[in-house]
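K.L.:
Provided below are the primary sequence and the corresponding predicted coordinates.
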Amino acid sequence: MHKLLLAVDGSAAAHRAVQYVVALAAVFPSIEVVLLNVQPEIDDWSVLRVLTREEVEAMEESRAGDVLREERAVLQAAGVRFTPLVEIGAPAACITRVAAEHNCDGIVMGSRGMGAVSAALLGSVSSEVLQSSDLPLTLIR
C-alpha cells in the first residue's frame, strides 16, 4: 500500500484510525495519506434564509478545519506525508469518490461500533463504503 485515504469525523474511533496510520507509516515510511473530512451539507431553512451560499460554505469549511486540526498535528508530528481535504456531501459517496480520484490503494476509517440493529435501521457510513468501494477497507473501533 502506497496511498491511503484516511477518513476522519472527529470521533474517538477516527482518532484511533489516525494512530493506526501513524503506526503503519512507521513500518512503511513511503505511505502517503489523503486526510479527508466530509461535512454534511447545511440545508436548514432557518440558516439558508439569512446566509448566502458562500457564507454557508465557509461555515462548512470552518467546521471541517476544526475536525482536521488535531489529526493534522498527529500526522505532522509523526512525519507522515499527507494532503488534507474537505468535501461537503454524503459521507460514504464522498469517501468512495475521493479514494478513486486520488488513486488510493486502501481506505482507513473509524467505526462507530453501532450494533447490528442500529446499523440495519440507520445504516452506517462504513457499511456504505464497504458496499460501494472495491478498495480494501480497514475499520478501527
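P.N.:
Here it is on my side, so go on.

K.L.:
Please make it C-alpha for all contacts and neighbour counts, starting now.
P.N.:
Fine.

K.L.:
And the next helix or strand past the helix or strand harbouring residue 64?
P.N.:
In the assignment (DSSP states H and E), residue 64 maps to helix 53-78. Per DSSP H and E, helix 53-78 leads on to strand 81-88 as the next helix or strand towards the C-terminus.

K.L.:
Now do the buried residues in that next one.
P.N.:
81, 82, 86, 87, 88 (16 or more other C-alpha atoms under 10 Å).

K.L.:
contacting residues for the first one?
P.N.:
Just to be clear, that refers to residue 81. 31, 32, 33, 75 (C-alpha atoms under 8 Å, 6 or more residues apart in numbering).

K.L.:
another one to put next to it:
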Amino acid sequence: MNKVLIPCDGSDSALRAVRHAAEGLGRSSPPSLQLLHVIEPMTAVTLSEAFAAQGLDDRFPPQAAQALQPAISALDAAGVPYTLHCRFGEPATEIAAHARETGCDAIVMGTRGRGALASLVIGSVAMRVVQQVDIPVTLVK
C-alpha cells in the first residue's frame, strides 16, 4: 500500500483510524497518509467566510483545522508523515472522489462520525464509501 486515505471528522472513531493506520500499516515501508476533512455545505455559513477564516493555513477553514488537529498531533508524535486535504460536499461522495482523483490504494476510516445522523444510522458514511470505491476500505471501530 502506497497511498492511504484517512477521512477525519474530529471524532474519536476517526482518531482511532488514524492511530490504526500509523501503527499497523506498512511497518517496513511506511505508506503515504492523506488526512481528509470534508465540510458539508450546510455546516459552513458561507464558502467565502470559510475560506477567509484562519485555520491550519490559508487553505483550511477553522472547522477543518479543529477536526484535523487531533490526527495531526497523533501522527506528529508517532513521526509519521502525512498530507492534509479539505473538500466541501457530501462526505461519502467527496471521500470516494478524493480517493479516485489522488490514486489512493486504500482507505482507513472510523465507523462513527460526529454528525447527528451518524448517531442514528451507525456507519452510514462508511457504508456509502465502501459502495462507491473499488479499493480496500478498513473500518476501525
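P.N.:
It's in. The structure displayed is predicted, hence computed values, not measured ones.

K.L.:
centre of the chain versus the helix holding residue 64 of structure 1, how much separation?
P.N.:
11 Å (C-alpha atoms, centre = their mean, to the nearest Å).

K.L.:
Which members of the buried residues of strand 81-88 of structure 1 are the farthest-apart pair?
P.N.:
81 and 88 (23.3 Å; C-alpha to C-alpha).

K.L.:
Pick out the most distant pair among the contacts of residue 81 of structure 1.
P.N.:
31 and 75 (11.7 Å).

K.L.:
For burial, what's the neighbour tally of the closest residue in space to residue 136 of structure 2 that isn't next to it in sequence?
P.N.:
Spatial nearest neighbour of residue 136 of structure 2, excluding adjacent residues (C-alpha to C-alpha, 6 or more residues apart in numbering): residue 106 at 5.0 Å. Counted with other C-alpha atoms under 10 Å, residues neighbouring residue 106 of structure 2 total 20.

K.L.:
Who are the contact partners of residue 106 of structure 2?
P.N.:
By C-alpha under 8 Å, 6+ apart, the contact list for residue 106 of structure 2 reads 1, 3, 4, 5, 99, 135, 136, 137, 138.

K.L.:
go with 6 Å
P.N.:
Residue 106 of structure 2 sits next to 4, 135, 136, 137 when contact means C-alpha atoms under 6 Å, 6 or more residues apart in numbering.

K.L.:
what residue of structure 1 takes the place of it?
P.N.:
In structure 1, the residue paired with residue 106 of structure 2 is residue 106, using TM-score structural alignment.

K.L.:
Distance check, that match against residue 118 of structure 1.
P.N.:
26 Å (C-alpha to C-alpha, to the nearest Å).

K.L.:
And for residue 133 of structure 1?
P.N.:
Counting by C-alpha to C-alpha, the gap from residue 133 of structure 1 to residue 118 of structure 1 is 22 Å.
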